[in-house]
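Asker: here are the coordinates; sequence isn't available:
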């Protein structure tokens, strides 16, 4: 298959980009591929909303910029922060014009929420299913475009570069180029070739490397792993954001998110004794940035010997709660919790990767003709900790910037016709799927126990030793067995876990989401860890 614009991923980043390039280049072919169904993305599960300045009487660009920089703890790129904050309102208006609906007050103004780290109310939302509304809007718009083709159940194996033409490619190679991808077609079981002029990675996050995550099970770090294997630059992967308040359900891996907006509306965190403990950790109490709240909860759980704390919503206006958070209300009720009379058990869960594939201010990676956008990218916006509800905004702003740069360059890029087919010679069907499933359990256990909210040098060293063994075993299996989506995901997650640990080992300080008790304070040197 040949295409002009190849988009890997069908969340807000990928679909926004696809719409824009398809509209600007009606004679160009745009292909969107996703490894499951088109609507199964991290975007769909986003609850809180979109942080944007569109109320200049009570808010300002300067305030949003300052809040973002404070949350990022010294590692944000100030120029990128200014770009996202100032270009954000226009991008949000675009998705509204495409049909997205945000909640409004009785007088017709937008109903704005406030979340941790924000100094004012600026988060636009659609009840507590904002991501689902944006995904619905974008898919409807995409299907109306004749030059966009969406391919479901296509798992990208690897990016195609000069490496596949027999050239030696290393991280110091100055002119690495992406020519397309090898794809496992899950309908046919065959590995196919998609050749493209411009490729966008919009593959989402990597919460699946941890035992408990708010992400759907598809979040396995595929984009970061394939970019790393192609010798692309990766940075800041040690900064894994744990959402402080995931619904605690014993044995459940994909945790249900209790939006930060609930605390924004007045919910209070309490420990086993019923004490409101956040005032002991930060003057902002329950609305401190996520890294602080997650560490505070982790501390309380360890201090009291419990697996969770409580989120108390009993004092809140219940009619308003049900109207604003119907999804959360119904989920709690389905497991026997009445939020009007009972507190909600919550615990931190892996939520968001602040690092990723390093890009410039136009979304271009270190590999030619390859862009990255959304959670898999590291644009410089988030630094050491993402400000709540900045992710959807970043995805829209950088999808636009990738589109602007991509349409400018597409006519100068030729399609390669000399790329080899995938060679599966000498492989066989795996005889024991237990080898894959057990390795996945070990990986998630290692990352949860040793590379979680609080880290030490000893824990990181243990994690690396176990990851080395898992990598060795999995590579042997990959070389001998026929490729399956389970094997591809395991391989990608091991790669991503390795990068997380390696970055964490090199950061000899505690900053933002990376908290190492061997280095409890900031160092004098502030820098990004690039691989």
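Answerer: On my side now, so go ahead. These numbers were taken from a predicted model, which means no experiment stands behind them.
Asker: use CA for all of it now, contacts and neighbours both
Answerer: Will do.
Asker: Next, count neighbours for residue 519.
Answerer: Per other CA atoms under 10 Å, the neighbour tally for residue 519 reads 16.
Asker: What distance do you get for it to residue 3?
Answerer: Residue 519 sits 49 Å away from residue 3, taking CA to CA, to the nearest Å as the criterion.
Asker: so residue 202 sits right up against residue 16, yeah?
Answerer: No. Applying CA atoms under 8 Å, one finds residue 202 not in contact with residue 16, separated by 10.4 Å.
Asker: For those two, indicate the residue with more neighbours.
Answerer: Neighbours per residue, other CA under 10 Å: of residue 202 and residue 16, the larger number sits with residue 202, 29 against 26.
Asker: Which positions within the lengthiest helix in the chain qualify as buried?
Answerer: The helix spanning the most residues in the chain, taking DSSP state H as the definition, is helix 457-480. Within helix 457-480, the residues that qualify as buried are 457, 459-460, 463-464, 467, 470-471, 474, 477-478, 480, counting by 16 or more other CA atoms under 10 Å.
Asker: got another, please set it beside the one above:
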């Protein structure tokens, strides 16, 4: 392995093999690229599990302006309008690029793209593939394309341990494979490592995804943004399965309704009803659950026997849980699904550290604001992967001075933080819960054990959440239920996070 990595010196290194990472590597071709992935290529990535599809204004009754308006409304006042406009405008181009890469999107008999409807969209604009297996179809095609691209060297079953810097700029990274840790010397690294769902007990994401890219960038000194905004998908299939299976909101888009165990349609009086933004629906379901009720999705009248043909993947997952959606109510509960926060980046994917680009869910561009509009995630991943690649291709390689001193970092393990994160950083938050989370997570973050990296990410979420004293989008404070008249996005380095956390724990200690 050492000889192989020495031969890769100076090559662009992409970390992660979801949609953002694959698009970055493919767009850079024929420039040599190293693609590092912790599992087999394209596996253990949320992209492959995406059911709904990709939001793009390609319908005859749609426009970029309408897509943008829906995005800004869902983002609840915190979207960066300029960035959102740039990204959603690329929707049609992304669909075309993916089709050129081999993705076969679903089309009707006339050859027109079939478009689905999801929550908070004013038009049918969800481009899907293989019914409700869009992510898998996209990733399968891109993995095939990467495998057939000779300029891309893939390192599978390889974990990134640290980012290396020289004078505040990237000069390399350390990777571990089969117990051996070595360095790759490069001044251009792209993190495409996905989300944070593995920090929680109830998630629809791969449980191994705990925010690795955020932890790497945070330890290197990068600015983080909007870490408090964790989106809970309202309708995770409530079962013993972990991670929870997802019941796509496209099911609600086809007319399914939410009811409690008293048979009440509790969303009927809320603007948008079942197709209200995800934060609204998740809070409504959480309120029902905290009052001791159970919540179900009822697709019997809307879909009935058509459920299996329209949603074959969800049908199989329901059958696994002993539920027949054509005849039974589907038990659901909120589950962590997406993180709007992450490493702060610009429209080229650049972080605050020279030589470090971050794309996909690990980044926070400002597109999603306080609440992601459904299916804008795969759109952003593809757009930003391509944008970062174009920016890298236009940049000149610098002189790389790689230190031979490599810090030993333990294999990360999120198990020690899950109980705290799940209980204290859920859909509904309070000052007392956030204080408890900070007190429990700070010692773990300051240690040098397996829980350190997951605790760094979780502590950052808790501190950002403590500082946002309002309810907005996916961040709900029961002690601050109203929105502030003036609000803004927040960026902080991890050093800033530690300062706030330490001050808060000292304050708690003094008042005890």
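Answerer: Now that the structure is in, tell me what you want to look at. None of these values were measured; they are calculated from a predicted model.
Asker: Just flag the most distant two among the buried residues of helix 457-480 of structure 1.
Answerer: Greatest spatial distance in the buried residues of helix 457-480 of structure 1: 457 and 480, 35.0 Å, computed using CA to CA.
Asker: Summarise which helices and strands the longest helix of structure 1 is packed against.
Answerer: When contacts are defined as 3 or more CA pairs under 8 Å, 6 or more residues apart in numbering; DSSP states H and E, helix 457-480 of structure 1 sits against helix 434-450, helix 485-506.
Asker: Tell me where the stretch 101-250 of structure 2 has strands.
Answerer: For the stretch 101-250 of structure 2, applying DSSP state E, counting those that start in this stretch gives strands covering 115-116, 126-127, 152-155, 159-166, 169-177, 180-185, 189-191, 223-225, 230-237.
Asker: any idea of the angle the longest helix of structure 1 forms with helix 485-506?
Answerer: Here helix 457-480 of structure 1 runs at 150 degrees with respect to helix 485-506, directions being taken by axes from the mean of the first three to the mean of the last three CA atoms, to 10 degrees.
Asker: what's helix 457-480 of structure 1 in contact with?
Answerer: For helix 457-480 of structure 1, contacts defined as CA atoms under 8 Å, 6 or more residues apart in numbering pick out 426-428, 430, 436, 439, 443, 446-447, 450-451, 487, 490-491, 494-495, 497-498, 501-502, 504-505, 516, 518.
Asker: ok, which stretches of the stretch 101-250 of structure 2 are helices?
Answerer: Assigned by DSSP state H, counting those that start in this stretch, the helices in the stretch 101-250 of structure 2 fall at 134-147, 212-220, 250-253.
Asker: Which residue range of structure 1 does the helix or strand just after the shortest one align onto?
Answerer: So the one you mean is helix 250-253 of structure 2. Once the chain leaves helix 250-253 of structure 2, the next helix or strand it forms, by DSSP states H and E, is strand 257-260. Using TM-score structural alignment, the residues of structure 1 aligned to strand 257-260 of structure 2 are 268-271.
Asker: what distance separates the helix or strand containing residue 68 of structure 1 from the centre of its chain?
Answerer: In this structure, residue 68 of structure 1 is located in helix 61-72 according to DSSP H and E. Between the mean C-alpha location of helix 61-72 of structure 1 and the chain-wide mean there is a distance of 20 Å, by CA atoms, centre = their mean, to the nearest Å.
Asker: average distance between that helix and structure 2?
Answerer: Here helix 61-72 of structure 1, set against structure 2 after superposition, deviates by a mean of 0.5 Å using mean CA distance after the TM-score superposition for structure 1.
Asker: okay, and that helix goes to which residues in structure 2?
Answerer: Equivalent residues of helix 61-72 of structure 1 are located at 64-75 in structure 2, counting by TM-score structural alignment.
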